[in-house]
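1. build the 3D model from these lines:
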Amino acid sequence: MKTSFTLGAYVLGLAVVFGGAFGVGGAIGATGPAPAKTGHAGHAKAVVKETEHVPGGLQVSQSGYTLTPQTTTIAPGTETEFRFTVNGPDGRRVTAYETRHDKKLHLIVVSRDATVFRHLHPELAGDGVWSVPLTLPDAGAYRIFADFAPQGGEGLTLGADLYAAGDYAPRPLPAPSRTVTVDGYTVRLDGTLTPGAASRLTAEISRDGKPVTDLQPYLGAYGHLVALRVGDLAYLHVHPDGAPDDGVTPAGPGITFYAEVPSRGDYRLFLDFQHDGTVRTAAFTVRAEHPSGAAPSATADHGSEHSHSGH
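-> Take a look at the predicted model:
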């Protein structure tokens, strides 16, 4: 039986898995120096190894850059103009960004139970303040991810918590499934997630039993995939092989991705695709496990917070 309780009580009971504090920006100014090259979260073949760096999105500050929301609590069910800044190593607001995947910054909003997902593209004002209309459907705890690259620098993914006050009823993690239906489209996911290794995943899209072969580009590709590790929401942002204008990549029905997850456990995968002028999102729960008989590596296999196995 589900137990409903207030968000305030829920937040007080949260365990802090990864420490971090919000940085406070200084005066408005130009972009600080570029961060050290720790890897770009948006490459088609993303590699996340715990021996090299912490998985994306677990830190509010990295390489001197800090994600600073102007508010961390909003009313559920009400559209709110959500504002935030990214402050550079010099303490000033970053005002210049690289364009990656058609946008200067991607904002991902996910509920802490990994059942609600939003992919948004805020607008940047001249003073370095980002803003975007945001509606959180229900009370509860959420995680926001800012995926960006400061001008002249490598890509970063910073994360912070966001709360919608009110009565909160926890929702169970959807069971692992390789086929989902969204708005009349059926999306089948083939492939296996293997911790510490590049995993090939292919999404096959059909409608009314017929393969969709005229997908439309979205953010410079035929599909956009975000993977999140259940428990701490470690973030992995990948794009498919090929590009719509390369003369080789077909416009469906299959979209192939390569992703490397850092550990065993359950992951939530959110696939955005565009057809008939509308972007739709297919959500999967996928379990990552080592092949039968394989010896797990000490660095890649720390497990998840959940007792079941299977970003």
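2. CA atoms for contacts and neighbours, from now on please.
-> Noted.
3. quick check: the gap between the nearest residue to Ala41 once chain neighbours are set aside and Val226.
-> The shortest distance from Ala41 to any non-neighbouring residue, by C-alpha to C-alpha, 6 or more residues apart in numbering, is to His237 (5.5 Å). In this structure, His237 and Val226 are 5 Å apart, going by C-alpha to C-alpha, to the nearest Å.
4. and this one, please, so the two structures can be compared:
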Amino acid sequence: MTNHAGHDHTTHAARGAQAGGLSVSESGYTLELDATVLGAGRQTVTFRVTGPDGQPVTEFVPEHEKELHFIAIRRDTSGFQHVHPVRDEKGVWTTELTLTPGDWRFFTDIHPAAHTGTLTLGADAAVAGAYDPRPLPEATGVARIGDYAVTLDGSLRAGEVSELTLTISRDGRPVTDLQPYLAAYGHLVALRVGDLGYLHVHPEGAPGDGVTAPGPEISFMAVAPSAGTYRLYLDFQHEGVVRTAEFTVRTTTAAPRPDATPAPEHTEHGGHHHGAHAHH
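-> You can find the predicted model right below:
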């Protein structure tokens, strides 16, 4: 989750051309879980990231104030958790998760000091017990968390950068005093339904930059690597509590550019109306 404020959006599009987190190993770095079968309930999860030399990595470039961001999600897209494990001097990471029975996917968002940029590695784990999969929530433009409502504006387009704006209110009133959380007013993780491909999503602006207001709106630049359905998870902090708003979105067909040559009438425009990470 790099602080991408002010970065070139062309770079964003290039990075978003492929979903991350689909592999347990990339560029010689591997996510190694100590256990891939876990119990239900509050569980301690330990793991390491090994480097090209096969040894646990102990030097990382902090991004959004942390050396490693850890995302846990059940395969049915429920149970989202974004946590920050603690690393010992030997490179072993430890964190606490609340797990329900079923198949889970764990992601590590990292920037090893010896590597040129960020990597998202993913690994599967199974949680024992009777699995009660949840249907995919309906696509909606408003998420409610207690007395908070988060409204999503903008659409996610396959292969093109688009802006997503999330507006937070409480009891019908705009929230204008969001608190910085990990060097941003909000963090957005986006996952592709079907394979849980992890999208790179970038916050616009940063607390204290003299431009970015502490709510009610939080804006992100995102690009979907393919048409389809995605799940969005927004973490925001208010009055000392971090809350998560969840959305189901479908990609939309990109609007034609003004200078684009009109397509022949018989050409199909691929895409169902689809509308809709991650990487923060």
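5. more neighbours: which of His237 and Val226 of the first structure?
-> With neighbours defined as other C-alpha atoms under 10 Å, His237 of the first structure and Val226 compare such that His237 has more, 24 against 21.
6. check the secondary structure at the more buried one for me.
-> Classification of His237 of the first structure by DSSP: H, G, I helix; E, B strand; the rest coil places it in strand.
7. ok, it - contacts?
-> 41-43, 46, 225-227 (C-alpha atoms under 8 Å, 6 or more residues apart in numbering).
8. what's the farthest-apart pair in those residues?
-> His43 and Ala227 (13.4 Å; C-alpha to C-alpha).
9. of the two, who's got more company?
-> Ala227 (24 against 18).
10. corresponding residue for that one in the second structure?
-> Aligned by TM-score structural alignment, Ala227 of the first structure pairs with Ala190 of the second structure.
11. wait, isn't its match in contact with Leu199?
-> Yes. Taking contacts as C-alpha atoms under 8 Å, Ala190 of the second structure lies within contact range of Leu199: 5.3 Å.
12. tell me where the first structure has helices.
-> 7-12 (DSSP state H).
13. against the centre of it, work out the most remote residue.
-> What lies farthest from the middle of the first structure is Gly293; by C-alpha atoms, centre = their mean that is 31.3 Å.
14. number of nearby residues for Glu239 of the second structure?
-> When counting by other C-alpha under 10 Å, one arrives at 8 neighbours for Glu239 of the second structure.
15. OK, contacts around the residue nearest to Pro240 of the first structure when sequence neighbours are not counted?
-> The shortest distance from Pro240 of the first structure to any non-neighbouring residue, by C-alpha to C-alpha, 6+ apart, is to Phe257 (4.3 Å). By C-alpha under 8 Å, 6+ apart, Phe257 of the first structure lies in contact with 44-45, 200-202, 225, 238-241.
16. go with 10 Å
-> Taking C-alpha atoms under 10 Å, 6 or more residues apart in numbering as the contact definition, Phe257 of the first structure lies against 44-46, 191, 198-203, 223-225, 238-242.
17. next: Ala203 of the first structure.
-> Taking C-alpha under 10 Å, 6+ apart as the criterion, Ala203 of the first structure is in contact with 178-179, 186-191, 223, 252-257, 271, 282.
18. mind running it again at 8 Å?
-> 187-190, 253-256.
19. so how far is Asp214 of the first structure from the aligned partner of Glu239 of the second structure in the first structure?
-> Following TM-score structural alignment, the counterpart assigned to Glu239 of the second structure within the first structure is Asp276. For Asp276 of the first structure, the distance to Asp214 of the first structure (C-alpha to C-alpha) stands at 9 Å.
20. one more: Arg171 of the first structure?
-> Distance from Arg171 of the first structure to Asp214 of the first structure, by C-alpha to C-alpha: 36 Å.
21. in terms of neighbours, single out the busier of those two.
-> Asp214 (14 against 11).
22. and the more buried one, what's its match in the second structure?
-> Match for Asp214 of the first structure (TM-score structural alignment): Asp177.
23. which parts of the stretch 1-150 of the first structure are strands?
-> 5-6, 45-46, 61-62, 65-69, 73-74, 80-87, 105-111, 117-120, 123-124, 129-134, 140-148 (DSSP state E, counting those that start in this stretch).
24. now do the stretch 101-250 of the second structure
-> 102-110, 119-127, 142-145, 148-153, 162-170, 173-174, 187-192, 198-199, 201-203, 217-222, 229-238, 241-250.
25. list of residues touching stretch 42-49 of the second structure?
-> 29-35, 56-57, 91-99.
26. mind redoing it with 7 Å?
-> 29-34, 56-57, 91-99 (C-alpha atoms under 7 Å, 6 or more residues apart in numbering).
27. residues near Pro69 of the first structure, how many?
-> As a burial measure, Pro69 of the first structure scores 19 neighbours (other C-alpha under 10 Å).
28. how close does Arg231 of the second structure get to Leu119 of the second structure?
-> For Arg231 of the second structure, the distance to Leu119 of the second structure - C-alpha to C-alpha - is 20 Å.
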